[in-house]
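Enquirer: take a look and give me a structure for this.
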Amino acid sequence: MEKVTRILRESDVAELLDMQQCIDVMDRTLREVWAGQTVNLQRDMIPQPAGNMFAIMGSSLTAQQRAGCKVIVFPGQQAKMAGSSQGIIPIFDTQTGRLLAIVDGEGVTGVRTAATSAAATRALAREDAQTLAILGAGRIGRLHVQAICAVRAIKKLYVWDIAEAATAGCCDWAQKEFGLETVRCQTAQQAVVDADIICTVTQASEPVVRGEWLKPGAHINAVGACAPQVREVDTATIQRSSVFVDWAEAALRDTGDLVLPIREGAFTPDSLAGEIGAVLAGQLPGRRSRDEITLFESVGIAVEDLAAAQLVYERAQQQNRGALFTW
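Expert: Alright, predicted model coming up:
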């Protein structure tokens, strides 16, 4: 019997992975994570030369009868300079065992990361939030601008990056694409102090956000710290915030934003407000007051990649996109 697999390249993903649809899929997926309707394996990483890391992230969507795995090399500094970050997400039908598709991993990762932050923002940020701070003005930062603007009526954008050219480029792009008033910030503090919503998408190893800078009622999406020895927000930020996570098991192992305060004795796992999926499902309160500071710690989990890749595959099937490979 012939076996047919649909191959979806980065250009296919860029055209098929709609941000608003992906936000809704991440909302559903995070609910399923909390409800135990998915299976996630912890990220396994194998060190490679020049600081590269080979990573394997497996998961299963029970209701959709899909299983898959993101296989990717997270680039070290030399590979980053070469623009190298490559990976794939194979999707299997768990009933028949068929390999349905192989989807470009890099394109999926960026959109689903921003979409996950937006799903959390929709649940936790004040409804009247109008000012957004982006710390880290690269591709993921721009995707966060797009995603947050989809769930809140943002009027003003503060941007900070260690590279001034990246800050300027992001501001110019946001003005043109979304009509936002933009502020090119010289420091992270300047970006944060007046922001209703803050997204940290840097590659920092030490905190770029300090708790004393946060205004009452702020919401933070902490995205960039995906290893236990690095962090983007300081201990005071964690202590001032109600902290929600995508998946507690991974967040407490893999993000220094939480691991380091726990090691200091300044925070405990029991201090977590809960998994964001419980809030989205209406089973756990989110924001309790206008002045409460909320924080979503996004470590990034395998099932988010699989769910976003499945969305790409479904739309590709409808539009007959991609290349068909016959085994």
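Enquirer: from now on I want contacts and neighbour counts done on CA atoms only, so please keep to that.
Expert: Will do.
Enquirer: ok, Gln186 touching Ala165?
Expert: No. The criterion here is C-alpha atoms under 8 Å, and Gln186 misses it with Ala165 at 11.6 Å.
Enquirer: neighbour-wise, which of the two wins?
Expert: Between Gln186 and Ala165, Gln186 has the larger neighbour count (other C-alpha atoms under 10 Å), namely 15 against 11.
Enquirer: which residues touch that one?
Expert: Applying C-alpha atoms under 8 Å, 6 or more residues apart in numbering, we find Gln186 in contact with Trp160.
Enquirer: quick one: it and Glu249, what's the gap?
Expert: To Glu249, Gln186 is 36 Å away according to C-alpha to C-alpha, to the nearest Å.
Enquirer: same question, Ile46
Expert: According to C-alpha to C-alpha, Ile46 and Glu249 sit 20 Å apart.
Enquirer: before we move on, what about Gln86?
Expert: Distance, Gln86 to Glu249, by C-alpha to C-alpha: 26 Å.
Enquirer: can you give me the strands in the stretch 151-300 of the chain?
Expert: Using DSSP state E, counting those that start in this stretch, the strands of the stretch 151-300 of the chain run over residues 156-160, 181-184, 197-200, 219-222, 241-245, 274-275, 293-297.
Enquirer: out of the ones you listed, the one nearest Gln37 is which?
Expert: For those, the distance to Gln37 is smallest for strand 274-275, at 14.1 Å, taking C-alpha to C-alpha.
Enquirer: tell me which element the residue nearest the centre of the chain falls in.
Expert: Closest to where the C-alpha atoms of the chain average out (C-alpha atoms, centre = their mean) is Thr113, at 2.4 Å. Thr113 is part of helix 105-124 when elements are defined by DSSP states H and E.
Enquirer: let me know how buried Gly83 is, in neighbour terms.
Expert: By other C-alpha under 10 Å, neighbour count at Gly83 equals 10.
Enquirer: second chain to compare with the first, below:
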Amino acid sequence: MTLRIIDQPVVRQLLTMPVCIDLMEQAMQQTAQGETLQPPRWIMRLPGDRGRGFGLMPGAMKEPAGFGAKLTAVYPENGAKGLQSHRGIIALFDTETGAPVAIVHGGEVTAIRTAAASALATRLLARPDASDLAILGYGEQALQHLKAMAAVRTLSRVRVWGRSQERAEHFVREGRALVDCAIEVSPSVEAAVSGASLICTVTGAAEPVLAGRMISPGAHLNVVGSSVAAAREIDVDAVARSRFFVDYKPSTLLQGGEFLAAKREGRVSDDHILGEIGEILIGRKTGRQTADEITIYKSLGIPAEDLVCAHFLYTAATEHGLGASVDFS
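Expert: As a prediction, this is how the structure comes out:
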């Protein structure tokens, strides 16, 4: 038995955004159909904290058949150093023998698949004519979301906001190489989202940076940056005003900070979660109903997303002889 090691360059070569969006569709459908096992994510705060944590996300899928887990260290300060904030591995196991067959660069998969899931949600929930994009945050996920939004909508303008003017300007320079439209830095959150039909929040904020009163009718939001119950990027008004969709309802009820805050304040109940993205895909739930309503996709990330990517990468890398292969009998 051999173990294939799939590093960052191989992930980048094989896991293109269009490919990953298709994989997210597969993962979301299986989740909605009950064909996955996805226990709650386990997170441990590291000594000294500073927002650092270590997470374990185990899971199993029916098709492609496989099981495994992602082990991830989260270091929020890494972005300022030019490093990924999520660093770890995805371990994939064979269902016939139980042997580990692949170790995949977890940070790169997370970066791409998170944005690809937002692209899928945008394709399903945003207005067909949505083209004015606001991105709150300027790190790795900001660039990935720029690529993801451009894959599902024709962008006419992009505005970015972040606390560091220098880093926001650096994002603009990088972004201009990715999309053929105007990209500019906004001086405030409100200026960035004014009139925007697409909004992606990809910050490390613990408290809301975006208020519901700032959001224009008809906008679609991908709320991505917060992944623990204690953190939230948008306020309770934004949650309450929206048609609210998620990747996986059980995880949102445990760790979706924005939703849980609105629930604590009595603004919403569990029924405010109208469905999972996979349920829209299989026709069980309805997404956007009118042009003027605000839709939100709350992303926490689920093991099925990592496993379907890991299996694709393992198969493709084996076929093309990419990555390193070691004996692991």
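Enquirer: any idea what the TM-score is?
Expert: Scored against TM-score structural alignment, normalised by the length of the first structure, the superposed chains reach a TM-score of 0.96; 325 aligned residues with a C-alpha RMSD of 1.5 Å.
Enquirer: what is the neighbour count of the residue lying closest to Ala191 of the first structure once chain neighbours are set aside?
Expert: Spatial nearest neighbour of Ala191 of the first structure, excluding adjacent residues (C-alpha to C-alpha, 6 or more residues apart in numbering): Tyr158 at 5.1 Å. Other residues near Tyr158 of the first structure come to 26 when the count uses other C-alpha under 10 Å.
Enquirer: residues in contact with Tyr158 of the first structure?
Expert: Shown in contact with Tyr158 of the first structure (C-alpha under 8 Å, 6+ apart): Thr131, Leu132, Ala133, Ile134, Thr182, Val183, Arg184, Cys185, Ala191, Val192, Ala195.
Enquirer: again, only using 10 Å
Expert: Shown in contact with Tyr158 of the first structure (C-alpha atoms under 10 Å, 6 or more residues apart in numbering): 131-135, 167, 170-171, 180-185, 188, 190-195, 198.
Enquirer: can I get the strands of the stretch 151-300 of the first structure in CSV with distance to Val209 of the first structure?
Expert: Formatted as CSV, the strands of the stretch 151-300 of the first structure follow (distance: least, C-alpha to C-alpha, whole Å):
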stretch, distance to Val209 of the first structure
strand 156-160, 11
strand 181-184, 17
strand 197-200, 8
strand 219-222, 10
strand 241-245, 13
strand 274-275, 22
strand 293-297, 12
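Enquirer: how about those, which one is nearest Arg31 of the first structure?
Expert: strand 274-275 (9.0 Å).
Enquirer: contact partners of that closest one?
Expert: Residues from elsewhere that reach strand 274-275 of the first structure (C-alpha under 10 Å, 6+ apart): 30-31, 33-34, 242-248, 284-286, 296-297.
Enquirer: so how far does it sit from its counterpart in the second structure?
Expert: Compared with the second structure after the fit, strand 274-275 of the first structure shows a mean deviation of 1.0 Å (mean C-alpha distance after the TM-score superposition for the first structure).
Enquirer: how far off centre is that strand?
Expert: Relative to its parent chain, strand 274-275 of the first structure has a centroid offset of 16 Å by C-alpha atoms, centre = their mean, to the nearest Å.
Enquirer: find me the equivalent region of it in the second structure.
Expert: Aligned by TM-score structural alignment, strand 274-275 of the first structure falls on residues 275-276 of the second structure.
Enquirer: thinking Glu140 of the second structure is in contact with Val202, fair?
Expert: Yes. Between Glu140 of the second structure and Val202 a contact is recorded at 8.9 Å, counting by C-alpha atoms under 10 Å.
Enquirer: so those two - more neighbours on which side?
Expert: Between Glu140 of the second structure and Val202, Val202 has the larger neighbour count (other C-alpha under 10 Å), namely 24 against 18.
Enquirer: Leu56 of the second structure belongs to a strand?
Expert: Yes. Under DSSP: H, G, I helix; E, B strand; the rest coil, Leu56 of the second structure sits within a strand.
Enquirer: I'd say Ala262 of the second structure and Val236 touch.
Expert: Yes. Counting by C-alpha under 10 Å, Ala262 of the second structure sits close enough to Val236 to count as a contact (4.7 Å).
Enquirer: now for these two: what residues contact both?
Expert: Jointly contacting Ala262 of the second structure and Val236 under the rule C-alpha under 10 Å, 6+ apart are Val268.
Enquirer: give me the more crowded residue out of the two.
Expert: Shown here are Ala262 of the second structure and Val236; by other C-alpha under 10 Å, Val236 has more neighbours (24 against 18).
Enquirer: what sits against the more buried one?
Expert: So Val236 of the second structure contacts 208, 210-212, 258-268 (C-alpha under 10 Å, 6+ apart).
Enquirer: which parts of stretch 28-37 of the first structure are buried?
Expert: Across stretch 28-37 of the first structure, burial judged by 16 or more other C-alpha atoms under 10 Å covers Arg28, Thr29, Leu30, Arg31, Glu32, Val33, Trp34, Gln37.
Enquirer: ok, now how distant is Gly195 of the second structure from Ala134 of the second structure?
Expert: Distance of Gly195 of the second structure to Ala134 of the second structure, computed by C-alpha to C-alpha: 9 Å.
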